[in-house]
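Visitor: Mind looking at a prediction? Sequence and model below.
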Amino acid sequence: MNGRKDSGGCVVLLSGGLDSAVLLGLLASRGERLVALFADYGQAALPRELEAARALAEHYSVPLEVVKLPFLAAWSRSALHAGEPPRPGSLEGEDARRSARSVWVPARNAVLLSVAAALAESGGMKTVAFGANAEEGAAFPDNSAAFAAAAAEFLRLGTMAGVTVEAPLAALDKRGVAELGLRLGVPLRLVWSCYRAGRSMCGACESCLRFERALRAAGAPPQLLARFER
């Protein structure tokens, strides 16, 4: 934070995935003072996610803070920590519900927003932002517009400075997020949206399936689609 205490500005949760990358690009296009925050919570994809987050932060000339939250892994039974997330046959119905249950990290986004709010308040910043979207909000309660609104009220009361929450992508599905990213010129080639940490994105986990479907629907160039294993 470099000791800056000027007013305004935003802490952006940056995982290196599609939603947070487009969120960062959107906020950067507004000329806001930004600090990106990456969380190491013991996820299997940590090396690739952190690499992506660093590349995106560098692209937008935004400082990146990394916070370690080992207790999330210690308390979690999520497949995100085991490194073997399911390969759902579909993004609909019971397949999707089973996948969501298996990769759920208890209260993760609630914890991350609280940490981001502490960072924001300590640096004189007024807002934290995260990449909630309508598509994943239907499967994960902490990715919904309702959660974002509740978190905004909680953090307003829980910080002396009245830090609030922004979720500008909350009404968009993944296709809409990808389309916005392409319009903004977000370097989607830098994104890592896979639950694994291989050479290429696996193309089979829920995150990959959503990302690839969104890219195809948005008319993304072939080189982006070539990043998935076949």
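Guide: Received, thanks.
Visitor: For the rest of this, base every contact and every neighbour count on C-alpha atoms.
Guide: OK.
Visitor: Buried ones in stretch 219-227, by neighbour count?
Guide: Using 16 or more other C-alpha atoms under 10 Å as the test for burial, stretch 219-227 gives 220, 225, 227.
Visitor: Quick one: residues in contact with the helix or strand harbouring S20.
Guide: S20 is located in helix 18-29, with elements delineated by DSSP states H and E. Helix 18-29 has contacts (C-alpha atoms under 8 Å, 6 or more residues apart in numbering) with 12-15, 34, 56, 60, 130-133, 168-169, 174, 177-178, 180-181, 184, 186, 188, 191-193, 211.
Visitor: The structure to be compared is supplied as follows:
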Amino acid sequence: MKSIVLLSSGLDSTVAFKEAYDKCDEVMCVTFDYGQRARKKEIEFAKAICKKFGVKHTIIDLPWYRTFRGALTGREELPEISGRDLDNREITQKTAEAVWVPARNVVFLAIAAALAENYRYDLIVTGFDAEEAATFPDNTSGFVESFNGMLKSGTLTHPEIYVPLISMSKTEIVKRGLKIGAPLEWSWSCYKGEERPCGACESCLRRKRAFAAAGTEDPLLERL
């Protein structure tokens, strides 16, 4: 079994990577540079993960994406939110729309599908999860099911999207990552790309809450 892992070095993709690493005979990680604010940190950490585990790593530059709208690419301001609002669907739906990059996972998975077919990989692994799926439609099981259906008719080798975390919350992902030895100390969740996580963006807040709920310190903050 061979897999391509979409590795942004975020918490979810880092744990999904370790799931694939343990499951498969061969793994290749793909990281995208689409002009996102944290791209330098994401690429740096993804490289460190791949080096640590001795797996192939491909960085794909998408310069045309840098002009697309959205707070992640710096075209708009990052939304501000408090920790008490993380479960307020009305608020988080608006913040999700603010950081939305048009058709991002459609583009990423299409590229991964081409790589999988060309190099005969069986699985395309992503870190989609239940908490993200609440506000991001391209993280849902329905989206994955539809894309897998397309891969059956749109490719000759029929690679399959594998989503080991699809039913998990961030807290459950932290617990799973700790259990299987995922390199959480090399996972970067912050929307910004500064030397340390900002601790205030929605992604940082969700990560902070998850580690607190899991009853453990964040190994990234201990390492820095």
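Guide: Right, received. Where do you want to start? Because the structure is predicted, anything quoted here is derived from the model rather than measured.
Visitor: neighbours around the aligned residue in structure 2 for P47 of structure 1, how many?
Guide: Aligned by TM-score structural alignment, P47 of structure 1 pairs with K40 of structure 2. Residues within reach of K40 of structure 2, counting by other C-alpha atoms under 10 Å, total 15.
Visitor: my read: V66 of structure 1 touches A39, true?
Guide: Yes - with contacts counted by C-alpha atoms under 8 Å, V66 of structure 1 reaches A39, the gap being 5.9 Å.
Visitor: neighbour-wise, which of the two wins?
Guide: For V66 of structure 1 versus A39, the count of surrounding residues by other C-alpha under 10 Å is larger for A39: 22 against 14.
Visitor: re the thing from before, distance of the match of P47 of structure 1 from S9 of structure 2?
Guide: Distance, K40 of structure 2 to S9 of structure 2, by C-alpha to C-alpha, to the nearest Å: 11 Å.
Visitor: What separation is there between the residue mapped onto L23 of structure 1 from structure 2 and T155 of structure 2?
Guide: Counting by TM-score structural alignment, L23 of structure 1 lines up with A16 in structure 2. Applying C-alpha to C-alpha, the value for A16 of structure 2 to T155 of structure 2 is 24 Å.
Visitor: What of T95 of structure 2?
Guide: Per C-alpha to C-alpha, T95 of structure 2 is found 35 Å from T155 of structure 2.
Visitor: if we can go back for a sec, want to throw the buried residues of stretch 219-227 of structure 1 into JSON lines with secondary structure?
Guide: Formatted as JSON lines, the buried residues of stretch 219-227 of structure 1 follow (DSSP: H, G, I helix; E, B strand; the rest coil):
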{"residue": "A220", "secondary structure": "coil"}
{"residue": "L225", "secondary structure": "helix"}
{"residue": "R227", "secondary structure": "coil"}
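Visitor: Nearest to P85 of structure 1 among those?
Guide: Comparing those against P85 of structure 1 with C-alpha to C-alpha picks out R227 as the nearest, at 19.0 Å.
Visitor: returning to that earlier point: just checking, the match of P47 of structure 1 touches G193?
Guide: Yes - using C-alpha under 8 Å, K40 of structure 2 is in contact with G193, at 6.7 Å.
Visitor: Cheers, nothing more for now.
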